[in-house]
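1. got a sequence here, can you build the structure:
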Amino acid sequence: MIDPQLLKKQRILMITFIAIVVLTMIVSIGFGYSSVSYSRILPTLLGQGEFKDEFVLFELRLPRMLITLLAGMALAVSGSVLQSITRNDLADPGIIGINSGAGAAVAVFFLYAPLEADSFAYMIPAVAFAGALITAVLIYLFAYEKSTGLQPIRLILVGVGFSMALSGLMVVLISSTDRQKVDFIASWLAGSVWGTDWPFVWAMVPWLLVLIPFVLFSAQKLNILSLSEPVAIGVGVGVNKDRIILMLAAVALAAAAVSVTGGIAFVGLMAPHIAKSLVGPRNQLFIPLAMLIGGWLLLVADTIGRNIVEPGGVPAGVIVAIIGAPYFVWLLLKK
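-> Prediction:
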C-alpha cells in the first residue's frame, strides 16, 4: 500500500516537471542560430506564421526537441531498470557499455551498408538494438557467477571495459574511411544529436510506446528484483527469467535513444537518482518522474550546447558529461 500523501506528492511533481519541460521547449524555440520570435510562436503553431517561421519551427526546432525529449526519457527508463535489476545505483546504459555496443553496430552499418543513413532511419534503432543486445549478453555473462548470481561491482567493471574496447573499435573503423563518414562517427561518439528530422522521431516512437508501458507494468517485479536474490526467489519471482526480459527492454530503450542522439551517458544515471530522492525507491513512483527528468536534462543540455558556439554548437553528450561525470564520481565515493 502506497501512502496517499506520497502519491499526491508524485502527481504534483509530475505536473511541475511537465510544465518545466513545456517552458524549456518554448525558451529553446527562441534561442539559436535560427530561431522564432516569442511573439510569433503561437501564430505559427496555429498556421498563421510566415514561411521562415514555419520552416524553423516545424522542420528545425520541433523534431530536434522531440528527439532529445524522447531519447532522454528512454535513457532514464533504461537506467532505472538497470539499477533495479542489477541492484547497483551506478548502472547506466552509457557507463556499462550498452551505448557503445549500439554505437559500434550503427558505425558498421553506416560505413558498409550501401545507402546513406537518412535513407533507412527506421532501420537504425533495430541495428543499434542488435549491437547493444550482443554487448549486454556478453557483459551479463562475464558479470554473472553461478554460485552467487549477478555481481553488481563486476558488472560495472566489465561494462567499463567493454565501453572502452568498443570505442577503440570505432576509432579503428574510422581510420580507413572517407572524411564525411569520419565526421559522422566522431559526432556520434561526442553525443551530437544527428537524427533531427521527423523520420527519426517516427522511428523512435513505436519503441517507446511499447517498452515504457511494459516497464511501468513490471514495476512491482522491479521492486522485488531490487531486493536480495534469496528474498526475490522466496516471494515466487523467476529471477533469471524476469531479469533477462527486463534487461532486454532496457537495452532496446537505450539503443533506440542513442541510435539517433549519439553516445549520451549519465542521463540514465542522474534522472533515476533525482527521482528517487524526491519520491522514494518504489519503481511505480519514481520511473514516471525519472522519465520526465531525463527528457528535460537532455533537452536542456542540447539547448545549451547548440547556443554556446554558433552555428555548430557543442554536442549535448559533452554538456551532459560535464554535469554527469562529477556526479558519478561523487556517487562512487559515497557508495
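
2. CA only for contacts and neighbour counts going forward, please
-> Fine.

3. pretty sure Leu299 contacts Pro63?
-> No: Leu299 lies out of contact with Pro63 (C-alpha atoms under 8 Å); the separation is 11.8 Å.

4. more crowded one of these two?
-> Leu299 (26 against 20; other C-alpha atoms under 10 Å).

5. could you check which helix or strand contains that one?
-> Using DSSP states H and E, Leu299 falls within helix 283-308.

6. so what secondary structure elements neighbour that helix?
-> Taking 3 or more C-alpha pairs under 8 Å, 6 or more residues apart in numbering; DSSP states H and E as contact, the helices and strands that helix 283-308 lies on are helix 4-29, helix 62-86, helix 198-217, helix 219-225, helix 267-279, helix 316-334.

7. want to put them side by side, so please do this one too:
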Amino acid sequence: MIHPSLVKKQRFLMLGFLVLIVMTAVISLSIGYASLSFDRLFPTILGEGTFKEEFVLFSIRLPRILITLLAGMALAVSGAILQGITRNDLADPGIIGINSGAGVAIAVFFLYFPIDAGSFIYLLPVVAFVGALLIACLIFLFSYSKRVGFQPVKLILVGVGFSMAMSGTMVILISSSEREKVDFISKWLAGSIWGTDWPFILALLPWLIILIPFTLLKAHQLNLLSLHEETAMGVGVSIGKERFMLLLTAVALAAAAVSVTGGIAFIGLMAPHIAKALVGRRHQLYLPIAILLGGWLLLLADTIGRNLADPEGIAAGIMTALIGAPYFIYLLLKLK
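-> The predicted structure is shown next:
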C-alpha cells in the first residue's frame, strides 16, 4: 500500500510541473525570431490578433510546442519502461541505439521510397517503429544469456555499439544522397524539431493516447519486472510475455517521438531518474511525474535552443545532450 503522504506529494509535484509547462509554453509562444509580445498573446488566442500574429501563433509556435511536449512525454515513458524491464538505470532509447535504428529506417524510407507528402507524415512513425524494433530485438538478443538472463551492463555496451553502427550506416547513406535530402537527414540527426505542423501532431497523438495509458495500467508488472526474475516468477508474472509487450510499447513510443523530432537523446534517461528521486521507485507514483517532466524538459530545451541563435537556433537534441551527457556520466560513476 502506498502511503497517503506520498500520494499527496505526487499530486503536488504534478501540479507544480503542470504550472512549469504552462509558464514555459507562454514564454515560448512570446519569444522568437518572429516576435509576439505578451500583451498580444491572449487577444490573439481569442481571435482578436492581426493576420501575422495569428499565423505566428497558430501555424508556427503552437504546433511546435505541442510536438515537443508530446515527444518529450513519449521519450520519458519509453525510458522508464526500458529501465524497468532491463533493471538498468542507464537505459534510454537514445543511448542504447533504438533512436538510431529509427533514424536509419526513416533515412532509407526518405531517400529511396518516394511517396505522397500527405501519406509520408503518417507513415513516418510506422517506418521508425520497424527500424527501432529490429535494433531493439538485436540488442536484447546479444545481451541475453540463458544462464544468467539479461545482463544490464552488457545491454548498455551492446546498445552503444549498435548506435555507433547505425551512425556509420547513416554516414554511408548521406554520402550517396542528394544535397537537399542530406540537409533534412542532418537536421534529423541533430535533433532539430522539424515536424512543426498540425498533421505531425495528428500522426503522433494516437500512439500516445493508446500506449501511455497502457503503460500506466502495467505499472504493477513493471514494479515486479524491476526485481529479480525469480521474484517476479514467484508471484505469477509471465516474464517473457510482459517484457516483450512492454518492449514493443517502449520502442513504439520512442520511434513515434523521434520520427517527428529527430534524434533526441537523454530525455528518457533524465525524466525517470528525477521522478524516482522525488517520489521513489514505484511506477504508479513516478510515471505520471516522469511524463510531465519529460515534456517540460524537451520544451525547455527547444525554447532555449531556438532563441540562442537567430534565425535557425540550436537543435533541441544538442541542448538535451549538453545537459544529459554530464548527467549520464554522473550516473555511470554513481553506479560503480
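
8. circling back: tilt between the helix holding Leu299 of the first structure and helix 316-334?
-> 130 degrees (axes from the mean of the first three to the mean of the last three C-alpha atoms, to 10 degrees).

9. which parts of helix 283-308 of the first structure are buried?
-> For helix 283-308 of the first structure, the neighbour count (16 or more other C-alpha atoms under 10 Å) marks 283-307 as buried.

10. picking that back up, out of the helices and strands packed on helix 283-308 of the first structure, the one nearest Ala186 of the first structure is which?
-> Using C-alpha to C-alpha as the measure, helix 316-334 is the one of these that comes nearest Ala186 of the first structure, at 12.0 Å.

11. and that closest one with helix 62-86, angle?
-> Using the same axes, to 10 degrees: helix 316-334 of the first structure against helix 62-86 is 20 degrees.

12. what comes up buried for helix 316-334 of the first structure?
-> The neighbour-count check on helix 316-334 of the first structure (16+ other C-alpha under 10 Å) flags Ala316, Gly317, Val318, Ile319, Val320, Ala321, Gly324, Phe328 as buried.

13. let's have those residues in JSON lines, adding distance to Glu54 of the first structure.
-> Shown next, in JSON lines, are these (distance: C-alpha to C-alpha, whole Å):
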{"residue": "Ala316", "distance to Glu54 of the first structure": "25"}
{"residue": "Gly317", "distance to Glu54 of the first structure": "28"}
{"residue": "Val318", "distance to Glu54 of the first structure": "30"}
{"residue": "Ile319", "distance to Glu54 of the first structure": "29"}
{"residue": "Val320", "distance to Glu54 of the first structure": "30"}
{"residue": "Ala321", "distance to Glu54 of the first structure": "33"}
{"residue": "Gly324", "distance to Glu54 of the first structure": "35"}
{"residue": "Phe328", "distance to Glu54 of the first structure": "41"}
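
14. now Leu62 of the second structure. Nearest residue, chain neighbours left out?
-> Leu29 (7.0 Å; C-alpha to C-alpha, 6 or more residues apart in numbering).

15. do Thr303 of the first structure as well
-> Distances taken as C-alpha to C-alpha, 6+ apart put Ser28 closest to Thr303 of the first structure, at 6.0 Å, once the chain neighbours are dropped.

16. that older thread, of all the helices and strands packed on helix 283-308 of the first structure, which one comes closest to Leu115 of the first structure?
-> Per C-alpha to C-alpha, nearest to Leu115 of the first structure of these: helix 198-217, 15.7 Å.

17. tell me which strands and helices the closest one is in contact with?
-> Using 3+ C-alpha pairs under 8 Å, 6+ apart, helix 198-217 of the first structure sits against helix 62-86, helix 239-261, helix 283-308.

18. now those as CSV including distance to Met204 of the first structure?
-> Output for these, formatted as CSV (distance: least, C-alpha to C-alpha, whole Å):
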stretch, distance to Met204 of the first structure
helix 62-86, 8
helix 239-261, 6
helix 283-308, 14
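
19. who wins for proximity to Ala113 of the first structure among the ones you listed?
-> Ala113 of the first structure sits nearest to helix 239-261 of all these, at 15.5 Å, using C-alpha to C-alpha.

20. same for the closest one, what does it pack against?
-> Helix 239-261 of the first structure packs on helix 62-86, helix 98-112, helix 124-143, helix 198-217, helix 219-225, helix 229-234, going by 3+ C-alpha pairs under 8 Å, 6+ apart.

21. how about the fourth one, aligned to which bit of the second structure?
-> Aligning helix 198-217 of the first structure against the second structure (TM-score structural alignment) gives residues 198-217.

22. what residues of the matching stretch count as buried?
-> Using 16+ other C-alpha under 10 Å as the test for burial, stretch 198-217 of the second structure gives Trp198, Phe200, Ile201, Ala203, Leu204, Leu205, Trp207, Leu208, Leu211, Ile212, Thr215, Leu216.

23. average gap between that stretch and the first structure?
-> If you overlay the two and look at stretch 198-217 of the second structure, the average distance to its match in the first structure is 0.2 Å (mean C-alpha distance after the TM-score superposition for the first structure).

24. picking that back up, and the furthest pair within the buried residues of helix 316-334 of the first structure?
-> Using C-alpha to C-alpha, the two most remote members of the buried residues of helix 316-334 of the first structure are Ala316 and Phe328, lying 17.5 Å apart.

25. contacts only, for the nearest residue to Ala126 of the first structure once chain neighbours are set aside.
-> Once flanking residues are discounted, Ala126 of the first structure sits nearest to Ala256: 7.6 Å by C-alpha to C-alpha, 6+ apart. By C-alpha atoms under 8 Å, 6 or more residues apart in numbering, Ala256 of the first structure lies in contact with Ala71, Ala74, Pro125, Ala126, Ala128, Phe129, Met204, Trp207.

26. Pro199 of the second structure and Ser175 of the second structure, how far apart?
-> Distance of Pro199 of the second structure to Ser175 of the second structure, computed by C-alpha to C-alpha, to the nearest Å: 30 Å.

27. swap that for Thr196 of the second structure, please
-> Distance from Thr196 of the second structure to Ser175 of the second structure, by C-alpha to C-alpha: 27 Å.

28. repeat for Pro4 of the second structure
-> 58 Å.

29. how about Leu297 of the second structure?
-> In terms of C-alpha to C-alpha, Leu297 of the second structure sits 33 Å off from Ser175 of the second structure.

30. sorry, back to before: how many neighbours does the residue nearest to Leu62 of the second structure have?
-> The number of residues packed near Leu29 of the second structure is 23, by other C-alpha under 10 Å.
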